[in-house]
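# Sequence first, predicted model second:
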Amino acid sequence: MLCPTSPHLALLALLSVAGAVGQGEPCPSKMNLIKDRLQVNCSGQGLSVVPLALPRNTGILLLSTNRLELILSHNALEVLPTLQGLPALTRLTLAHNNISELLPGAFRDVGKLTELNLRGNQLRTLPEEAFEGLAGLKDLDLSDNALEELPQGLLAGLELNTLWLSG
């Protein structure tokens, strides 16, 4: 068996340190006494992905003030969840749920959205004001819904790059 030389040991040491630094500090956790669940706080860590090394019994995960998109696909949601408190959200995926209705101005509180994916829901009609306040929206996916027509003013004020309506 070959024994690594000093330069190899130094390189291995640097790689292990670089890997540790790249992972960031572990997220602090504590029991949430009100909800009786382990709460892990990964807020403000500049994350672009959810950390993989979370405790198995995590019941509440705090991810505010990071660089994450919100993916709520495949959750059997029937109603659009309240989107307050997410003023910097730019990407929202609600694909493959059971959402059948959008309220006028449903996305007003997430005015910085650039991508919105509503693919594979149960939408039959949309209110004319559904996307009101989303002047920066560039990509909108309404594919695989039960839409029969779009209201005439639905896309007024939008400068979309992509509009998906297949299926």
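Everything's here; your move.
# okay, CA-based contacts and neighbour counts for the rest of this
Will do.
# doesn't S100 make contact with N121?
Yes: using C-alpha atoms under 8 Å, N121 is in contact with S100, at 6.7 Å.
# just the strands in this protein please.
Ranges of strands within the chain are 29-32, 37-41, 58-62, 70-71, 91-93, 115-117, 139-141, 162-164, based on DSSP state E.
# List just the one of these that sits closest to L126.
strand 139-141 (13.3 Å; C-alpha to C-alpha).
# what comes up buried for the closest one?
For strand 139-141, the buried set under the neighbour-count rule, 16 or more other C-alpha atoms under 10 Å, comprises 139-141.
# returning to what we had before: neighbour count: N121 and S100, which is higher?
Set N121 next to S100 and count neighbours by other C-alpha atoms under 10 Å: N121 wins out with 25 against 17.
# tell me the contacts of that one?
Neighbouring residues of N121 by C-alpha atoms under 8 Å, 6 or more residues apart in numbering: 95-100, 144-146.
# Now those in CSV, please, with extra columns for distance to S73.
Below are the contacts of N121 laid out as CSV (distance: C-alpha to C-alpha, whole Å):
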residue, distance to S73
A95, 5
H96, 6
N97, 6
N98, 10
I99, 11
S100, 15
D144, 14
N145, 14
A146, 18
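# Check it against this one:
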Amino acid sequence: MNGILNLASRGLTEVPTEIFLDEIIEDENQQRPKLKTADFTQNNTDAWWNREPLKTLDLSSNSLITLPNEIETLDNLLVLIVQNNQLTSLPDSIRRLRLLEKFVLTQNQLTTLPDGLFYCSSLLYLNLSRNHLTKLSTKIGDLSYLQELDLSENDFELFPKQIGYLTKLTKLTVAKNRLRALPNEFGALYNLRSLDISHNQLTQLPDSFGDLINLEEVYANSNRLTIFPCFNQCTKLKEIHLADNQLTEITDSQLESLLSLLSLNVRGNKIRILPEQIVLLPNLERLDVTNNDLADLPSKIALNKKIKNISMIGNPLGKIRKDVIRILKYTNDLDPLASKTGVRK
């Protein structure tokens, strides 16, 4: 054993007090108590984990309603996993877990967060997904070392501007909330590589999105966006997912900086014209414009040999030239005439 205690799926309704008793025993000759809830080791010794301070505690998939205040005694913890329980609150005493780097709280019943959480200043990974949270504290900015944050499947409508203080963040997942807007300070997340804001109620994204210079993938599908977002400095962006929004156009200037783009998905919008700039994207391999209002395609699109897959079923492509169709069909993974909902003859 090496400071790791796995109590997952033990049918626990409360955290065994023996965990905390062990942490405060200082006399090496003093006998450790046995856990009465179960035998967690392969032998029946009193030392159910070794003398090394507890660094990882897994309490996932139990029936815990709360964590006791004594959790503060585990001040050497690096990893705490309590996913898939019935937690309705957290004790403010978790503020003492100053070394904690990974905290997994997904799939509980949390509606609020204690201020003490934001004193866990060593956190690198925080997962609060699948709870019932409605408000994010302005103290979120105090978690300045955070690299991954998952707030998906909650009930957030707005985020405070202090979220922009999380400048070390590389992955942010806030899918399936009720977000109506994002603060302009989002643009300060300059280390962000992966962003998932899908399945919200966003009508536009702030212009500061163009400052996310390290962004590689963005998922913004299933929102209410009417304007193609500003990505003017996002030269590392490889994947853009904007399906099922209300976009009506894409302009040349909105695409010209996307030199690394591999995949563009704008299916299920109301786009009428694709800009010629799309032909000039040097690395574009996949283009999905299914179920839009396109009547034609850029005349030179077939000349882009990088494009391997184009999906365009469900568009009134009445003006597309037959020679373009032939070239696309034989040089790309495309058969626009294969469906009754495809090109209109």
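Looks like it arrived, so ask away. Only a predicted model underlies this, so the values are computations on that prediction, with no experimental measurement involved.
# What I need now is the strands of structure 1 written out in JSON lines, including distance to T125 of structure 1 for each item.
JSON lines is the format used below for the strands of structure 1 (distance: least, C-alpha to C-alpha, whole Å):
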{"stretch": "strand 29-32", "distance to T125 of structure 1": "41"}
{"stretch": "strand 37-41", "distance to T125 of structure 1": "39"}
{"stretch": "strand 58-62", "distance to T125 of structure 1": "34"}
{"stretch": "strand 70-71", "distance to T125 of structure 1": "23"}
{"stretch": "strand 91-93", "distance to T125 of structure 1": "19"}
{"stretch": "strand 115-117", "distance to T125 of structure 1": "16"}
{"stretch": "strand 139-141", "distance to T125 of structure 1": "15"}
{"stretch": "strand 162-164", "distance to T125 of structure 1": "15"}
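# ok, so what distance separates the equivalent of L86 of structure 1 over in structure 2 from S253 of structure 2?
Aligning on TM-score structural alignment places L86 of structure 1 opposite C234 in structure 2. Distance, C234 of structure 2 to S253 of structure 2, by C-alpha to C-alpha, to the nearest Å: 13 Å.
# which one of these two has more residues nearby?
Between C234 of structure 2 and S253, counting by other C-alpha under 10 Å, C234 is the more crowded of the two (22 against 13).
# and the residue most central in space within structure 1, what does it touch?
With distances taken as C-alpha atoms, centre = their mean, L70 lies nearest the centre of structure 1, 1.1 Å away. Taking C-alpha under 8 Å, 6+ apart, we find L70 of structure 1 in contact with 89, 91-93.
# Looking at structure 2, name the residue matched to it.
In structure 2, the residue matched to L70 of structure 1 (TM-score structural alignment) is V218.
# buried ones in stretch 74-81 of structure 1?
Within stretch 74-81 of structure 1, the residues that qualify as buried are 77, 80, counting by 16+ other C-alpha under 10 Å.
# got a list of contacts for that stretch?
When contacts are defined by C-alpha under 8 Å, 6+ apart, stretch 74-81 of structure 1 is touched by residues 94-102.
# Was I right to think the match of L86 of structure 1 contacts L258?
Yes: counting by C-alpha under 8 Å, C234 of structure 2 does reach L258; the two are 6.6 Å apart.
# the helices in structure 1, which residues?
Assigned by DSSP state H, structure 1 shows helices spanning 6-23.
# distance from the centroid: which residue in it tops it?
M1 (48.5 Å).
# ok so I327 of structure 2 is a helix residue?
Yes: the assignment for I327 of structure 2 (DSSP: H, G, I helix; E, B strand; the rest coil) places it in a helix.
# residue contacts, it?
Neighbouring residues of I327 of structure 2 by C-alpha under 8 Å, 6+ apart: A302.
# Counterpart of it over in structure 1?
Alignment note (TM-score structural alignment): I327 of structure 2 has no counterpart in structure 1.
# what's the distance between I327 of structure 2 and N291 of structure 2?
22 Å.
# Check whether T65 of structure 1 really touches Q45, as I assumed.
Yes: using C-alpha under 8 Å, T65 of structure 1 is in contact with Q45, at 7.5 Å.
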